[in-house]
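J.: Give me a model of this one.
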Amino acid sequence: MNVFIIGVGLIGGSMALDIQKEYAEAVIYGVDLNDENLNEAIKLGVIHKKATFTDLEIATIVIVSIPVDAQLEVVPKVLDHINDHCLVIDAGSTKQQICKVLENHPKRRNFLAGHPIAGTEFSGPSAAITGLFQNKTNIICEVEKTAFKLQEKALEIFAKLGMRIRYMDAVSHDKHIAYVSHLSHISAFMLGKTVINKEKNERDIFDMAGSGFASTVRLAKSSPAMWTPIFKQNKENILETLEEYIGNLKHFKELMEQDNFSEIYNEMENTNYIKQILNGIK
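T.: Model prediction:
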């Protein structure tokens, strides 16, 4: 099995490690614009060999894990080079634009639109870890447009990696993910900015920061090169979520100004219900 990883960072690299573990016969090829990334990935055992697009004709599976703006150009190019039996999977955090770009491609049936909801704030080949996808949700969009045999191949791999599968249309995916992922990253970035701007003495920040601050702002360490294109592609949905979020923050501020701490208590108590929701999806 010849597995090509385009973008040997956290997601692509972690998939490569798990596939090697589950499929001893797999040969992992890496394709990346940054040759240093490829050298590091080989050194770390994330991939076995470097490759280029001209090598894709021998690919059994291609996993594309690059910024979503680059995907719009790269995935069609990948489909142009593969053989008729190859499966191409993307791992992008937005789905509408990539599905739109590929809807009339002659090899659309070879493509599966996926989004494994897993990750850390780190990037690059050194961020790749085994077991990253265990018990994580993988959203598959427009599955009916992928050849059935290739669907089966993908589901076998996802099962071996420990993923739970959800099926969704691309429009719904982008709307829902704006709330549960994209807004979280914006909040973390802006919280980090607020604290940095206010606390010019960095020693005070680090001396006083507890686990609550660290866990909340953790996502602010994520790659801007990855997240800016995501925000751009999902702009309309994110603006909607921001309106609601800002409205809730303004309401909280008003309650503070009114010394209405009994209502603040009620707001927080009602929101505690999220514990039950999150416990139910673990």
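J.: Please make it C-alpha for all contacts and neighbour counts, starting now.
T.: OK.
J.: Leaving out chain neighbours, which residue sits closest to Phe261?
T.: Leu255 (7.0 Å; C-alpha to C-alpha, 6 or more residues apart in numbering).
J.: How about the contacts made by that neighbour?
T.: Phe261, Glu263, Ile264 (C-alpha atoms under 8 Å, 6 or more residues apart in numbering).
J.: Could you measure from it over to Asn266?
T.: 11 Å (C-alpha to C-alpha, to the nearest Å).
J.: And Lys250, by the same measure?
T.: 16 Å.
J.: same deal with Asn279?
T.: 21 Å.
J.: Mind checking which of the two has more residues around it?
T.: Shown here are Asn279 and Asn266; by other C-alpha atoms under 10 Å, Asn266 has more neighbours (11 against 8).
J.: so how many other residues sit close to Leu191?
T.: For Leu191, using other C-alpha under 10 Å, the count is 16.
J.: Could you list the buried residues of whichever strand or helix holds it?
T.: Per DSSP states H and E: Leu191 is located in helix 183-198. For helix 183-198, a neighbour-count test (16 or more other C-alpha atoms under 10 Å) marks Leu183, Ser184, His185, Ile186, Ser187, Ala188, Phe189, Leu191, Gly192 as buried.
J.: try stretch 252-267
T.: Quick answer for stretch 252-267 (16+ other C-alpha under 10 Å): Phe252, Ile264.
J.: Endpoints of stretch 115-131, how far apart?
T.: 16 Å.
J.: run this one through as well so I can compare:
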Amino acid sequence: MNVFIVGVGLIGGSLALDIRKEFDNAVIYGIDRNEDHLEEALSLEIIDKKATYEDLAIADIVVVSIPVDVSLIVIPEILNHIPDNCLVLDVGSTKELVCDTIADHPKRRNFLATHPIAGTEFSGPQAALTDLYRGKTNIICEVEKTAFKLQEKALEIFSKLGMRIRYMDPKSHDKHIAYVSHLSHISSFMLGKTVIEKEKNERDIFDMAGSGFASTVRLAKSSPAMWTPIFKQNKNNVIETLDEYIQNLQNFKTLLEQDNFSEIYSEMENTNHIKQILNGIQEVKLP
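T.: As a prediction, this is how the structure comes out:
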């Protein structure tokens, strides 16, 4: 099985490691415009060989794991090079625009739009992890537009990697992910920005930063090259979530100004319910 990873960073590299572990016959090829990443992926044994788009004629599976703006250009080109029985997986964080972009491509049925909900704040081949996807949810969009035999191939891979599957239309995916992922990253970046700006005048501020601060700003270490195109593609949904978030922050500020601490207590107590929601998600068992 010839597997091509386009973009050998955290997401693509972790998929490569797990596919290699679960499929003895897999030969992993790497395509990346960063030559240093390819050399590093080779040395870490994430990939077996370096490749180019011309080599896609022998591909059985292509995983596209690159910034979402570049994907809009690269995926149609990949589809032009693959054989008829090849499966192309996109694992980006936005789905509506990429699905629209390749809607009329002659090899649309070779393409499956997916979004594994997994990752860390780190990037590059050295960030790749084995078992990153085990127990994680994988959103699949427009599955009915992918050839059935290629759907089966994809589901076999996802099953062996230990993923849970959810089906969703691209528009709904982008709206929901704006709340649970994109807004989280913006919050982390802006909290980090606020503290860094304050630290310029108060050098001791980071001496007081504990684990709560570190966990809250963890996502601020994420790659701007990856996240700026995501915010651009999902701009309308992100603005909607920001409007609601800013309103909640403003309401909290008003309660403080009014010394209404009983209402602040009530707001926090009601929000504590999220513990039950998240615990319920974590306790879901794989079939």
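J.: Tell me how they score on TM after superposing.
T.: With the length set by TM-score structural alignment, normalised by the length of structure 1, the two chains reach a TM-score of 0.99; 282 aligned residues with a C-alpha RMSD of 0.8 Å.
J.: looking at structure 2, which of the contacts of Leu255 of structure 1 still make contact?
T.: Retained in structure 2 (both residues aligned by TM-score structural alignment, their matches' C-alpha atoms under 8 Å) from the contacts of Leu255 of structure 1: Phe261, Glu263, Ile264.
J.: so how far is Tyr245 of structure 1 from the first one?
T.: Phe261 of structure 1 is 20 Å from Tyr245 of structure 1, where distance means C-alpha to C-alpha.
J.: do Ser172 of structure 1 as well
T.: With C-alpha to C-alpha as the criterion, Ser172 of structure 1 and Tyr245 of structure 1 are 19 Å apart.
J.: neighbour-wise, which of the two wins?
T.: Tyr245 (15 against 12).
J.: in what helix or strand does the more buried one lie?
T.: Going by DSSP H and E, Tyr245 of structure 1 is part of helix 235-257.
J.: Superpose on structure 2 and give me the mean offset of that helix.
T.: Aligned to structure 2 and superposed, helix 235-257 of structure 1 gives a mean residue distance of 0.2 Å (mean C-alpha distance after the TM-score superposition for structure 1).
J.: who's in contact with whichever helix or strand comes after that helix?
T.: Next helix or strand after helix 235-257 of structure 1 toward the C-terminus (DSSP H and E): helix 261-271. Contacting residues not belonging to helix 261-271 of structure 1 are listed as Phe252, Leu255, Met256 [C-alpha under 8 Å, 6+ apart].
J.: what does the helix or strand hosting Thr228 of structure 2 contact?
T.: Assigned by DSSP H and E, Thr228 of structure 2 belongs to helix 224-233. With contacts defined as C-alpha under 8 Å, 6+ apart, helix 224-233 of structure 2 is touched by Ile66, Pro67, Val68, Asp69, Ser93, Thr94, Leu97, His182, Val238.
J.: In contact with the aligned partner of the fifth one in structure 1, which residues?
T.: Per TM-score structural alignment, the equivalent position to Ser93 of structure 2 in structure 1 is Ser93. If a contact means C-alpha under 8 Å, 6+ apart, then Ser93 of structure 1 has Val68, His115, Asp174, Ile177, Ile230 as its contacts.
J.: farthest-separated two in those residues?
T.: Val68 and Ile177 (14.3 Å; C-alpha to C-alpha).
J.: So between these two, which is more surrounded?
T.: Ranked by neighbour count (other C-alpha under 10 Å), Val68 of structure 1 and Ile177 place Val68 first, with 27 against 18.
J.: just checking, that one touches Thr94?
T.: Yes. Proximity of Val68 of structure 1 to Thr94 meets the contact threshold set by C-alpha atoms under 8 Å, at 7.0 Å.
J.: What residues sit buried inside stretch 94-107 of structure 1?
T.: For stretch 94-107 of structure 1, by 16+ other C-alpha under 10 Å, it's Thr94, Lys95, Gln96, Gln97, Ile98, Cys99, Leu102, Lys107.
J.: Same list (those) but as JSON lines, adding secondary structure.
T.: Compiled in JSON lines, the buried residues of stretch 94-107 of structure 1 are given as follows (DSSP: H, G, I helix; E, B strand; the rest coil):
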{"residue": "Thr94", "secondary structure": "coil"}
{"residue": "Lys95", "secondary structure": "coil"}
{"residue": "Gln96", "secondary structure": "helix"}
{"residue": "Gln97", "secondary structure": "helix"}
{"residue": "Ile98", "secondary structure": "helix"}
{"residue": "Cys99", "secondary structure": "helix"}
{"residue": "Leu102", "secondary structure": "helix"}
{"residue": "Lys107", "secondary structure": "coil"}
